[in-house]
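Novice: Give me coordinates for this.
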Amino acid sequence: MKNKSTSFIVVLQSIFFASTANADIVATTLSCKQNSLSWKAEFKIDKSRKTILGLRFFNYSDGRPDGRNIQSQGKSRVTLHNNGTVKWLAYGLYNDVNKFNRFEFYEMMGKLEMNGRPFAKCVVSPTRIVSRSTSSGKPTNASPAKSTSESTQQIFSQSTARYKTKKWSTEWTNPDGSKSKTNVTFSNKPNPDGRLGTYDWSNGRFLGIWLNKGAGFEGRWVQDKSGQRCKDLVGGSFYHGKAWFKLTSKRAFVGKWSYCNQEPKLDWVGWQ
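Specialist: Modelled structure (predicted):
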């Protein structure tokens, strides 16, 4: 692991944390495996800003943190469950030849991706508090949160309310420019098999996470059959791709989709 990990780990001599006077700092650990290689990484997270402050990798001989801090590069983002466990995180690192790599971890799928492609299987530990805020107010130097209006607040809330569903009429654009329509049903909580939504096309289902209290979705669409077969298995199928959706009004959303691990560029819109 030490030899291969040089393309994944960049060691910096020091780490500069953002001001955290008004934010809880929590830590969580990813335990990952890539073929016969395994490692752990501890992340420090600004719970208020939902960003990664830094990370450090465990010493592989004794399982203890090696003490070397690494600063996340580019934009980082974290989404947490109501119980504080990490649901999704994204961050960037430069490797030893100064190439920038983008990483995303999906707790529901137990998968770490690098540059949009599967990289390792991972599980995440519950978060623990590193430092407690002294004030519950918004950090003075924090950027305003991007949010939708009250009327566009939710595709679905992540509250602890009872299980509920919402139905949408949708239309996506195919690679050849033609259009396909289907009915989509989203749920506020995952089904036992991890689905957050389904649609009427080859047992179509959505796996992923809600963003901004349900105002957006990011994850995967999965079908039993589709126009392109992928190399990796997601949700029990080789037919899948990336997708994201964002509300534009109380009864409409826009989004993009793609095949396999490509960047989503094809339109997918919905209305009620």
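Novice: going forward, measure contacts between C-alpha atoms and count neighbours the same way
Specialist: OK.
Novice: isn't Leu247 right up against Lys213?
Specialist: No - with contact defined as C-alpha atoms under 8 Å, Leu247 does not count as touching Lys213 (11.5 Å).
Novice: ok, those two, which is more surrounded?
Specialist: Between Leu247 and Lys213, counting by other C-alpha atoms under 10 Å, Leu247 is the more crowded of the two (24 against 15).
Novice: Please work out which residues outside the strand or helix carrying that one touch it.
Specialist: Applying DSSP states H and E as the criterion places Leu247 in strand 239-249. For strand 239-249, the surrounding residues in contact (C-alpha atoms under 8 Å, 6 or more residues apart in numbering) are 148, 151-155, 215-226, 228-230, 233-234, 253-264, 268.
Novice: can I assume Gly204 is in contact with Arg220?
Specialist: No - under the criterion of C-alpha under 8 Å, Gly204 makes no contact with Arg220, lying 10.4 Å away.
Novice: In terms of packing, which of these two has more residues around it?
Specialist: Arg220 (24 against 20).
Novice: Second chain to compare with the first, below:
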Amino acid sequence: MFGKVFMIAVLAMIASFPALAQKAEGVDTKAFGPIDFEVNGKRVTGTYPKYQGRLQGTEVAPGVVTGYWSQPKSGQPCPTQWNGTYAWGRFVITKFNQATMAGQWSYCNAEATRDIGFR
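Specialist: Next up is the predicted model:
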């Protein structure tokens, strides 16, 4: 009896912990170079060393992530700051974490239409 009660208590305790973050490192792209992603629930973050950049997004539907990118500088600075920089924009990734991942990005708050170029 004690063994069953103990096992149920342990399983309940494990189930109460938040899920561990999942990582996908070195996902190659034409636009940003390799991106290291981290997924924690519906929150998706990423870094891309080529431009010292960061991605911050949310999974809004199964396999669809939307959010913003930022980096210290870009070829098209925005008129307003976001995340402490004038170099930022939007992104949309579809089929996230699948072999056929695709996505678009933009400068500033424009609609994301430029190809990220996942490879």
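Novice: mean shift of the strand holding Leu247 of structure 1 relative to structure 2?
Specialist: Compared with structure 2 after the fit, strand 239-249 of structure 1 shows a mean deviation of 1.9 Å (mean C-alpha distance after the TM-score superposition for structure 1).
Novice: May I see the buried residues of that strand?
Specialist: Tyr239, His240, Gly241, Lys242, Ala243, Trp244, Phe245, Lys246, Leu247, Thr248, Ser249 (16 or more other C-alpha atoms under 10 Å).
Novice: need the strands for structure 2, in chain order.
Specialist: 22-27, 35-40, 43-48, 53-61, 64-71, 87-94, 102-105, 114-115 (DSSP state E).
Novice: could you dump those strands to a markdown table with distance to Met13 of structure 2?
Specialist: Compiled in a markdown table, the strands of structure 2 are given as follows (distance: least, C-alpha to C-alpha, whole Å):
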| stretch | distance to Met13 of structure 2 |
| --- | --- |
| strand 22-27 | 21 |
| strand 35-40 | 19 |
| strand 43-48 | 24 |
| strand 53-61 | 27 |
| strand 64-71 | 31 |
| strand 87-94 | 35 |
| strand 102-105 | 38 |
| strand 114-115 | 44 |
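Novice: Map Lys166 of structure 1 across to structure 2 for me.
Specialist: When structure 2 is aligned by TM-score structural alignment, the residue opposite Lys166 of structure 1 is Ala24.
Novice: ok, its match - how many residues close by?
Specialist: 12.
Novice: cool, Pro72 of structure 2 as well?
Specialist: 14.
Novice: what's the counterpart of it in structure 1?
Specialist: Residue pairing (TM-score structural alignment): Pro72 of structure 2 is matched to Asp224 of structure 1.
Novice: Give me the neighbour count for the spatially closest residue to its match that is not a sequence neighbour.
Specialist: Excluding the flanking residues, the one nearest Asp224 of structure 1 by C-alpha to C-alpha, 6 or more residues apart in numbering is Ser202, at 5.6 Å. By the criterion of other C-alpha under 10 Å, Ser202 of structure 1 has 11 neighbours.
Novice: who touches the aligned partner of Ser202 of structure 1 in structure 2 in this structure?
Specialist: Correspondence of Ser202 of structure 1 to structure 2, assessed by TM-score structural alignment: Tyr51. Shown in contact with Tyr51 of structure 2 (C-alpha under 8 Å, 6+ apart): Phe32, Gln71, Pro72.
Novice: and if we set it to 10 Å?
Specialist: The contact partners of Tyr51 of structure 2, taken as C-alpha atoms under 10 Å, 6 or more residues apart in numbering, are Phe32, Gly33, Ser70, Gln71, Pro72, Lys73, Ser74.
Novice: pretty sure Gln67 of structure 2 is touching Thr45, no?
Specialist: No, residue 67 of structure 2 isn't Gln; it's Gly. Yes - in terms of C-alpha atoms under 10 Å, Gly67 of structure 2 counts as a neighbour of Thr45; the distance is 9.2 Å.
Novice: Now list whatever residues contact both of these two.
Specialist: Leu55, Gln56, Gly57, Thr58.
Novice: Ala12 of structure 2: which of those residues is nearest?
Specialist: Thr58 (28.1 Å; C-alpha to C-alpha).
Novice: Number of residues surrounding that closest one?
Specialist: Thr58 of structure 2 - counted by other C-alpha under 10 Å - has 18 other residues nearby.
Novice: now Leu93 of structure 1
Specialist: If we define neighbours as other C-alpha under 10 Å, then Leu93 of structure 1 has 21 of them.
Novice: Check the alignment and tell me where it lands in structure 2.
Specialist: Aligned partner of Leu93 of structure 1 by TM-score structural alignment: none.
Novice: leaving aside the residues next to it on the chain, what's closest to Ser237 of structure 1?
Specialist: Per C-alpha to C-alpha, 6+ apart, closest to Ser237 of structure 1 is Asp224, 6.1 Å.
Novice: Equivalent analysis for Thr58 of structure 2, please.
Specialist: Nearest to Thr58 of structure 2 is Arg43, by C-alpha to C-alpha, 6+ apart, at 4.7 Å.
Novice: OK, contacts around that neighbour?
Specialist: Ala21, Gln56, Gly57, Thr58, Glu59, Val60, Val65, Thr66, Gly67.
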